[in-house]
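Peer 1: sharing a model prediction with you, sequence too.
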Amino acid sequence: MPLHFVKNPRELQPAGAHVGRVSAGISSKQQLMDALEAALRLPAHFRQNWDSLSDVLKDLSWLPAGKITLLHEELPTFSTEDLGAYLRVLEESSRSWRLGEAYSLDVVFPRSCRHRVLAPLADLRPKSPWRRLKAELARDGSLPYPVEREFTSRKAEGFDFVMSIVEQRDGSTRQLANALSTAFTMRHWDRTRLARALPSLCIHEEPGLRETAVRILLILLDLNRMAPGERIPYDDARLCAALLREALALGVQENTEAVARKHLARMS
């Protein structure tokens, strides 16, 4: 989550490319803008309004590439309207940065302010835990550990949720790939159900989703040989060989192809 809450931000020394601190005692929009200009070394074209703040926080190119952390020693005490506008800018700007991009933006507040920070953002965040988790599946790359742990903590219900997304193709290809990866980590709830979903995904037209499915299949094939408790309905060598050949014909990454060809050689 781009917004973080800690007991005492004053004592926090986060690692990263740049750390900006907004001191306590901010009681007006003007004071906040001045503090942000100093904390983040905002460029000359910055105009002290919410739209301009949103633009620069989605840019950050004047700072060294890497993780940018904005620490608030206290929550500003200006009007409810301005506070809501500021928090929305922070929420939207920090979430605009995706995994693998040159920058990331973390925003830190005191833990004692958590409710006052999150309340104005309620309409920006999915209210249902399942809607929120599905939104997290749209992230680039693998899910953050706290998010994956939230899926797994829901046990069979969480597994059923991600498998339903996979089986019904209920989402973008990125969501499907992340749902499939999450289901794999929870496969002990129903290995057979996971295995049944793989064949069509191994030959999916979208390369990223196909790559994810083929890698999972290869891991399961290894587990089939090494761990009796992991056995799934993929003992039919001819079925697996045909599926892998079709996936290779469509294209997978070089290292995945090398592993797949080792399996094919073993099956022949």
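Peer 2: Looks like it came in fine.
Peer 1: can we go C-alpha only for contacts and neighbour counts from here?
Peer 2: Will do.
Peer 1: please, where are all the helices along the stretch 101-250 of the chain?
Peer 2: 114-118, 129-136, 145-153, 155-168, 173-185, 191-202, 207-226, 237-250 (DSSP state H, counting those that start in this stretch).
Peer 1: export those to JSON lines and tack on mean neighbour count and distance to residue 32?
Peer 2: Below are those laid out as JSON lines (neighbours: other Cα atoms under 10 Å; distance: least, Cα to Cα, whole Å):
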{"stretch": "helix 114-118", "mean neighbour count": "15", "distance to residue 32": "16"}
{"stretch": "helix 129-136", "mean neighbour count": "15", "distance to residue 32": "31"}
{"stretch": "helix 145-153", "mean neighbour count": "15", "distance to residue 32": "31"}
{"stretch": "helix 155-168", "mean neighbour count": "18", "distance to residue 32": "42"}
{"stretch": "helix 173-185", "mean neighbour count": "23", "distance to residue 32": "37"}
{"stretch": "helix 191-202", "mean neighbour count": "18", "distance to residue 32": "50"}
{"stretch": "helix 207-226", "mean neighbour count": "18", "distance to residue 32": "43"}
{"stretch": "helix 237-250", "mean neighbour count": "16", "distance to residue 32": "54"}
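Peer 1: try this one next to it:
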Amino acid sequence: MDHYWTGGAPWVHHLDEDAQRPSFLLPPSGTSYVARLDGARMGDEQGVHEQMSAHLRFPAYFGWNWDALSDCLRDMAWAPADHYLIVIERSALVLRERGTLLGILDRAGRHWGHRLDQPGRSFNSLLL
């Protein structure tokens, strides 16, 4: 794959620093929303929700649980864009049981990538 700004799978990426190439990192044309989160502050579920809510500017009705996180990531009406990218720096420090979070990020990517009403949109996550 030449870059991660696509609507196709995979939607969650983990790159070593050596694998980062400028062509991979450049966004396509259109509006982009990039949120940079700190994995060191995501050591538990509450920290995940705090980072996501703060950096993605979730609305006040965010429910502070996994289902609410999934719902918000598949909506994003308050931050309209053609392409969404979540960058989690220091991802090795994200909560030990990260399967739930990665599944939610994957489902959000699939949702945005398969929208028939708005083709060409993307939602990807990059773990550094």
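Peer 2: Perfect, thanks for sending it. Please read all numbers here as calculations on a predicted model, not as lab measurements.
Peer 1: give me the TM-score for this pair.
Peer 2: Here the superposed chains carry a TM-score of 0.71, computed using TM-score structural alignment, normalised by the length of structure 2; 107 aligned residues with a Cα RMSD of 2.4 Å.
Peer 1: including distance to residue 27 of structure 1, could the helices of the stretch 101-250 of structure 1 go into JSON lines?
Peer 2: Putting the helices of the stretch 101-250 of structure 1 into JSON lines (distance: least, Cα to Cα, whole Å) gives the following:
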{"stretch": "helix 114-118", "distance to residue 27 of structure 1": "15"}
{"stretch": "helix 129-136", "distance to residue 27 of structure 1": "33"}
{"stretch": "helix 145-153", "distance to residue 27 of structure 1": "34"}
{"stretch": "helix 155-168", "distance to residue 27 of structure 1": "44"}
{"stretch": "helix 173-185", "distance to residue 27 of structure 1": "42"}
{"stretch": "helix 191-202", "distance to residue 27 of structure 1": "54"}
{"stretch": "helix 207-226", "distance to residue 27 of structure 1": "48"}
{"stretch": "helix 237-250", "distance to residue 27 of structure 1": "60"}
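Peer 1: tell me which of the ones you listed lies nearest to residue 5 of structure 1.
Peer 2: Nearest to residue 5 of structure 1, of all the helices of the stretch 101-250 of structure 1, is helix 114-118, at 6.6 Å by Cα to Cα.
Peer 1: where does the closest one end up in structure 2?
Peer 2: Helix 114-118 of structure 1 corresponds to no residues in structure 2, going by TM-score structural alignment.
Peer 1: how about stretch 183-203 of structure 1?
Peer 2: Counting by TM-score structural alignment, stretch 183-203 of structure 1 sits on no residues of structure 2.
Peer 1: what do you get for stretch 46-55 of structure 1?
Peer 2: Going by TM-score structural alignment: stretch 46-55 of structure 1 matches residues 62-71.
Peer 1: quick one: terminal-to-terminal distance for that stretch?
Peer 2: 9 Å (Cα to Cα, to the nearest Å).
Peer 1: likewise for stretch 14-24 of structure 2?
Peer 2: OK, stretch 14-24 of structure 2 end separation, Cα to Cα: 13 Å.
Peer 1: stretch 44-53 of structure 1 now?
Peer 2: End residues of stretch 44-53 of structure 1 are separated by 12 Å (Cα to Cα).
Peer 1: show residues contacting it.
Peer 2: Taking contacts as Cα atoms under 8 Å, 6 or more residues apart in numbering, the residues outside stretch 44-53 of structure 1 that touch it are 30, 33, 56, 85-86, 89.
Peer 1: remind me, longest helix of structure 2?
Peer 2: Identified as the longest helix of structure 2 according to DSSP state H is helix 99-113.
Peer 1: for that one, which positions count as buried?
Peer 2: By neighbour count on 16 or more other Cα atoms under 10 Å, the buried set for helix 99-113 of structure 2 is 101, 104-113.
Peer 1: next one: it to chain centre, how far?
Peer 2: Its chain's average C-alpha position is 8 Å from that of helix 99-113 of structure 2, according to Cα atoms, centre = their mean, to the nearest Å.
Peer 1: for residue 5 of structure 1, what is the enclosing helix or strand?
Peer 2: strand 3-6 (DSSP states H and E).
Peer 1: which part of structure 2 matches that strand?
Peer 2: Taking TM-score structural alignment, strand 3-6 of structure 1 hits residues 12-15 over in structure 2.
Peer 1: likewise stretch 239-257 of structure 1?
Peer 2: With TM-score structural alignment applied, stretch 239-257 of structure 1 matches no range in structure 2.
Peer 1: can you show me the helices along structure 2?
Peer 2: Using DSSP H, helices in structure 2 cover 22-25, 45-56, 66-73, 99-113.
Peer 1: export those to CSV and append columns for distance to residue 37 of structure 2.
Peer 2: Formatted as CSV, these follow (distance: least, Cα to Cα, whole Å):
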stretch, distance to residue 37 of structure 2
helix 22-25, 17
helix 45-56, 6
helix 66-73, 14
helix 99-113, 13
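Peer 1: what's the closest of these to residue 93 of structure 2?
Peer 2: helix 45-56 (11.1 Å).
Peer 1: for that closest one, give me the average deviation versus structure 1.
Peer 2: For helix 45-56 of structure 2, the mean deviation from structure 1 after alignment is 1.0 Å (mean Cα distance after the TM-score superposition for structure 1).
Peer 1: mind listing what's buried in that helix?
Peer 2: Quick answer for helix 45-56 of structure 2 (16+ other Cα under 10 Å): 45, 47-53, 56.
Peer 1: just checking, what packs against that helix?
Peer 2: Under the contact criterion of 3 or more Cα pairs under 8 Å, 6 or more residues apart in numbering; DSSP states H and E, helix 45-56 of structure 2 touches strand 32-38.
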